[in-house]
Each structure stands twice: as C-alpha cells, then as structure tokens.
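1. Quick one: sequence plus predicted model below, questions after.
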Amino acid sequence: MKQQTIIIGSEDTPHLPGELKALLEGSSEFISVSALWKSQPDFAADRAGTYVYTPEISSDYQIDAAAVLPSIRIKVIKANTTLSQLPGTLKKKSRQTLSQGITVSPAYGRPVQLQMYQNGQWVTKKTFTLSNSKSASLTADFPNDWWKVTSSAWRFFIPESKEGNALTSSSITVNTLRYYQNPSKYIQIQDKITLRHSGAYKLKVGYMGLKVQKVNRYFRIGNKYWPRYTSQTKRKVKAFQKRKKLKATGVVDKKTWMKMGFSESSWSSLGAYVSPIKVNPSSTKKDHIEAMISTAKKYLGTNYVVGASGKPGQGADCSGLVMQALYAAGVDPYPVSCVRHSKPGYEFESRNIWKNKKLKTVPYTKKQRGDLIFYRGRSGAINHIAIYLGGGKVIESWPNKVVIRPVKNSRRNRIKGVKRVFN
C-alpha cells in the first residue's frame, strides 16, 4: 500500500491499521511493524475536508532512506440529513393545539425551523433545538394561531451545519376544521360564498333591482324605490336601440347597457354583490350572529329598492338585506340569491327563505338574537322578513329605508313565524 483514500461522513471515525508489513533488508521475509498515524492538518471528525495520514515508525526500526512510507487520505464529507416521514395533510379543529413529531439525523444540537408559506414565500414561525446526540426526536408545536386560516402550507427546514447538509422537508397541508358549525341537517357555514347565478343577465319586462333602477333613471321614468322593467321601459329601450343602430329588441343586453354609458364591469357586478365573509374557522356561534347583525347595521339608512341586494348605500329590500347579512356570516341560502331576487317571480324571496327546511323553525316565544322574523300580508302569504336584534327590536328594510324598529310594528303586526340560522 503506497496510498489510499477513505471517504467518511462527518459523524464517523476513521479506522486506520495498527500495524504495517515491512520487508527485512536482504531478505524476502515480511514482519509486522506497529504504526502510529499522524494527520495533516489535525483531524476533526466534525469538520469536512481532506486529511493526509502518515505513519510514525518506532525508533526500534531503521528505515531505508529510499523507502516510501504509505499514506492514507481521509476525506470527510457532511452527512446526509434525514427527517422522519411527514404526513401530507393534517386536519385539526381550530382553537386547539397542533403539533408534529419528527426525528432528525444527524442531530448534535442542530436547529430546526418550522416554516409557513405566506405571501409567496416561506416564513420561519418557530425554531427548535435538537438534543446533542447522533439522532434525536422532538415534538414541534405549531404557533398558537395556526388555525386562523382555512388551509395553510408548512414545512421543516434544517440549515447546513458542520454535522450535516441542509434539509428542506416536503410540504404539509394543514386544514382547519371549524370551531363552530351547524349540525349537518341545517345550512352549513362556508369558507367562501360563490354565486351560482350570474350577474350578467339581460333586462326584460318584469325584472327589478339595481340594474333596472339604473336604466329607468336613464330614461327618467319609474319609482326609485320600486324599480320595475315595465312595458314603458321596453318602449324607451327599443327607441334608444334604434337611435344607436342596435338591434331593437326592447331588451337591455350588454351592448345596450354600455351604449347608455354604463361600465362593462357594472353589467355583471351591480346585481351580484356578495358581502365579504366576516368569520373565520375559529369563530364561535356568537361571532357568526354578530357578523350577521353588524353587516345588516351597515345598511341603516340605505334605500329600500325592490328586488335589490346591493352594497350598503346602493339599495336593498327586506330579502336583499337578509341575504347580505347571511353571506357575511358564511351562510349561502341558495337557491335564494341576490341575482335571482331581481328576476320576475322572485320578488318575495322571504317566502322561499321561510320554506328552506335547513333553517330551524322555533316558537316566537323562544326567539333569540340573530333569528329571522317572518311576516304575512293580509292575504296570509309571507311578504316580509327581518332580523331579530333582541330586546323586542328588529333591523329591516321596509319602505323606504333600512331601519331598526320594534318587532311588532303597528303597521305590520301579523307575524308568521321565526327561523333560526345558527343552531
């Protein structure tokens, strides 16, 4: 052996021969000679690099000047860091602690970062320290507010060190289960409300709502509180289309709408507003009720507009106000929707909300804050809906504004019943 190269990991110790075979001068006989090995530079197992070992022979032996002593090159490389297999997905109810056990090798007191994906980058949320052993396990506790988002991505990152190379774990998807959810037989609270009725609808005879109101105002006809697409509206539209060299159908389509000077975006958005959700997975039952009521109160003073369910200040009738309050609390009363409400035959969506079997009917004497109060007209059919605030008061949209009134208004004291949204 003249020269040999041995590659080891940074956590390993080189094993060198304790004896060398030497040929006696003038003989063909080999003897064993004890050897001590000396490295250049001084060996450090936890430091990557190349170390050259040469033997030191006992002074009991004379070495020929021409003799070539062997050498051993020890190449120390960083160990491959390993981390125990992680689950691809975790599910946990909000407001509870969340932790994940991991095992890392080599450990030797190395730091472990728990990172969350936010705004297009990985952000370190917590750092843990492994024990000072070759392999170590730890339980990584997630931050206390991990549950504030519906779904999040997490990973572990171990920086490079003298003991081992860097490691980035696979991503873990954490799905947050709601702290509060209605029983399965009732309307389920959602993380996102997506309308299944398009706001890009054409206006025809019988339609109501904000888009019709805008067209009627253009022609200076109709009632701002009770906008309807009447035969008069149709005649005005038809004449307008002829003047603008459009197909004279008497129906307002997108081209006609824009020729009137209205924006392209308003064509699909004006009648399809959905209140931003004000609750999150950690919200309590009370939080949902208050999200509903606080949203309704933003409409105070907003005009009553039949068939409308717009933004605060734009206009909403009784059903439209309730829809937006429900949306803000994560409740979608589909097939009732702010879009369908403007179409012929759906003026009294309060009747359809009452028919919804996924809303619990409760006795009037048991009414609570956040319940829906339904009223009937002289014919006996439901024609009004309001949100109960407690203390004998409701918030409602009734000609001609959104107001807070006593639950038993003298003009409208025929109460049909009570429905509960949150159970």
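-> It's in.
2. CA only for contacts and neighbour counts going forward, please
-> Noted.
3. so who does Ala22 touch?
-> Shown in contact with Ala22 (Cα atoms under 8 Å, 6 or more residues apart in numbering): 30-33.
4. Pasting the second one now:
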Amino acid sequence: MFSVCGAESYRQGDQGQDVAAIQNQLGALGYDAGAADGDFGSSTANAVRAFQRDKGLEVDGILGEQTYRMLMGRDIPASRSDGSTSAVRRIVQTAMRYQGVPYAFGGTGPGGFDCSGYVRYVYAQAGVYLPRAADEQFEVGQSVSYSRLQPGDLVFFQTYAPGASHVGIYVGSGQFIHASTSNGVMVSSLDSGYWGPRYIGARKVL
C-alpha cells in the first residue's frame, strides 16, 4: 500500500539512482548502508535509522524532508512530491515480481510474456493502459532523453525490425527489466554490448 502525502519520502522498497546517491552519502559518513546498488533494502533502512538516532530525529528508517535535508544537504527533489511517485514505485515493484517468467511469443501474462505484452501487463496493474505493440507504445507519452531517465520510463530498442521492436521498463542505475526471448523476464544493462547500440529512445508515460 503506497501513499503520497505532502512531501514524498524514500523508504525501503524504493529503487533507482537517487537511492544509490543516498547509500553513497551514508557510507561517506560512516553508516553501513551496504552496496550502493540503488536498492533500498534492510541494510539501507538500518543505516538511515542509525543516522536519525545520531541526529536526534524520529527513528523510522524513512528519508522524509528533514532526514533527507540533514543527510544530503539539500531539499528533497520536487519530483518526489508529485502524484506519480507512488504509481512509479508500484510499477517497478510489480515489474520485478515477474523476473524469471518465460518468454512467450504473443504472451500477455502472467504465465508468459513477449516484450510489449509484459510492459502492458505491468502498467495495467497500476491502472495505466498502453497499446499492445512496442512500436505503438513508442508513440505514447513524451520523449525523455537518456540523461534524464527515471524509474518507470519505457526504453525502446531496434532489434529484428526497423523502428521500435523491443521495449522494457527502466528501473534506475542504468538497468531495465524486460521480457527477453532468451531468458524471459530479466534485468539488463542499457549500455551492454548488445542493448547499447540498439537503444533508440525512451518515453515517459506517467
């Protein structure tokens, strides 16, 4: 159950480059947040609690406005307080839940997916309905540059046919999750030897 109330926060279960920056800062200050992998897990939450305890803040393991400002030296990003944040979190967590589900040509899940069927299914769980095919999905929302990718954005590739013929969901830290023909639903790197040269753009649909 996710909610957005006033300013947003970072908490266990969140993922992305912002979380990696938080983990790096905790580590620099001597708090063991584990690897700076962009995955806000229990070790990161424990490090936040230790930081809060030392600073006399409420000890809840959540980076709200006050904890974030004391840790990072700046206000929490405005993007964290818009209404799409809880939907993004839900989409990323839903996407991760289907890792390992096999690829199925024409599959729309949840027992088997093709790439666009997987993306469409995940977004539908958050009440966002996308077209069926990758090239059609490439036409929705607004274009977003590689340098401004955020978790939940759709990333597109040109593989077997001209134009957008493969799609995945960006999850942060240069990684995306997708239904691959070889391994089913998996996380891959955007700049890998295979996917990097085939990347053609991204769309923000939230």
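-> Received, thanks. The model shown is predicted, which means the values in this text are computed figures rather than measured ones.
5. And the TM-score between them?
-> Taking TM-score structural alignment, normalised by the length of structure 2 as the basis, the two superposed chains have a TM-score of 0.56; 126 aligned residues with a Cα RMSD of 2.1 Å.
6. and which of the contacts of Ala22 of structure 1 is nearest to Glu290 of structure 1?
-> When these are ranked by distance to Glu290 of structure 1 (Cα to Cα), Val33 comes first, at 89.2 Å.
7. burial of that closest one, as a residue count?
-> 15 (other Cα atoms under 10 Å).
8. thought it was touching Leu20?
-> Yes - with contact defined as Cα atoms under 8 Å, Val33 of structure 1 and Leu20 form a contacting pair (5.1 Å).
9. ok, so what distance separates the aligned residue in structure 1 for Tyr194 of structure 2 from Arg378 of structure 1?
-> Aligned by TM-score structural alignment, Tyr194 of structure 2 pairs with Arg411 of structure 1. For Arg411 of structure 1, the distance to Arg378 of structure 1 equals 11 Å [Cα to Cα, to the nearest Å].
10. Neighbour count for the two, which is higher?
-> Legend: neighbour count by other Cα under 10 Å for Arg411 of structure 1 and Arg378, higher for Arg378 (9 against 6).
11. Next, that one: secondary structure please.
-> Under DSSP: H, G, I helix; E, B strand; the rest coil, the three-state class of Arg378 of structure 1 is coil.
12. what separates it from Asn175 of structure 1, distance-wise?
-> Using Cα to Cα, Arg378 of structure 1 is found at 50 Å from Asn175 of structure 1.
13. where exactly do the helices run in structure 2?
-> 17-28, 42-55, 65-72, 85-97, 115-125, 134-137, 195-198 (DSSP state H).
14. Buried deepest among these, which one?
-> helix 115-125 (a mean of 23; mean count of other Cα atoms under 10 Å).
15. any idea what sits nearest the aligned residue in structure 2 for Ile385 of structure 1, other than its immediate chain neighbours?
-> Matched across to structure 2, Ile385 of structure 1 falls on Val167, judged by TM-score structural alignment. Spatially, and ignoring its direct neighbours in sequence, Val167 of structure 2 is nearest to Phe156 (4.5 Å; Cα to Cα, 6 or more residues apart in numbering).
16. corresponding residue for the one you found in structure 1?
-> Per TM-score structural alignment, the equivalent position to Phe156 of structure 2 in structure 1 is Phe374.
17. can you tell me how far its match sits from Gly380 of structure 1?
-> For Phe374 of structure 1, the distance to Gly380 of structure 1 (Cα to Cα) stands at 12 Å.
18. and what of Thr168 of structure 1?
-> 67 Å.
19. who has more neighbours, those two?
-> Set side by side, Thr168 of structure 1 and Gly380 show more neighbours around Thr168, with 14 against 10, by other Cα under 10 Å.
20. Can you give me the distance of the residue lying closest to the more buried one once chain neighbours are set aside to Thr173 of structure 1?
-> The shortest distance from Thr168 of structure 1 to any non-neighbouring residue, by Cα to Cα, 6+ apart, is to Phe157 (4.6 Å). When distance is defined by Cα to Cα, Phe157 of structure 1 is 16 Å away from Thr173 of structure 1.
21. Among those two, which residue is more densely surrounded?
-> Applying other Cα under 10 Å to Phe157 of structure 1 and Thr173 shows that Phe157 carries more neighbours, namely 19 against 16.
22. residues near Ser188 of structure 2, how many?
-> Ser188 of structure 2: 18 surrounding residues under other Cα under 10 Å.
23. And Thr181 of structure 2, by the same measure?
-> Neighbour tally, Thr181 of structure 2, other Cα under 10 Å: 14.
24. What span of structure 2 is the strand ranked longest in structure 1 aligned with?
-> If you go by DSSP state E, structure 1 has its longest strand at strand 30-40. Aligned by TM-score structural alignment, strand 30-40 of structure 1 falls on no residue of structure 2.
25. Okay, buried residues for that strand please.
-> For strand 30-40 of structure 1, burial by neighbour count (16 or more other Cα atoms under 10 Å) applies to 35, 38-39.
26. Which secondary structure elements does it sit against?
-> With contacts defined as 3 or more Cα pairs under 8 Å, 6 or more residues apart in numbering; DSSP states H and E, strand 30-40 of structure 1 has these neighbours: strand 19-23, strand 49-57.
27. and those strands as TSV, adding distance to Trp122 of structure 1?
-> Below are these laid out as TSV (distance: least, Cα to Cα, whole Å):
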stretch	distance to Trp122 of structure 1
strand 19-23	54
strand 49-57	32
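28. Tell me which of those is the most buried.
-> The most buried one of these (mean count of other Cα under 10 Å) is strand 49-57, showing a mean of 18.
29. Just want the angle from that strand to strand 30-40.
-> Strand 49-57 of structure 1 runs at 140 degrees relative to strand 30-40, counting by axes from the mean of the first three to the mean of the last three Cα atoms, to 10 degrees.
30. which residues of structure 2 does strand 49-57 of structure 1 align to?
-> Counting by TM-score structural alignment, strand 49-57 of structure 1 has no counterpart in structure 2.
31. do the same with stretch 285-300 of structure 1
-> Against structure 2, stretch 285-300 of structure 1 falls on residues 84-99 (TM-score structural alignment).
32. Would you agree the residue nearest to Thr168 of structure 1 falls within a strand?
-> Yes - with three-state DSSP as the criterion, Phe157 of structure 1 is located in a strand.
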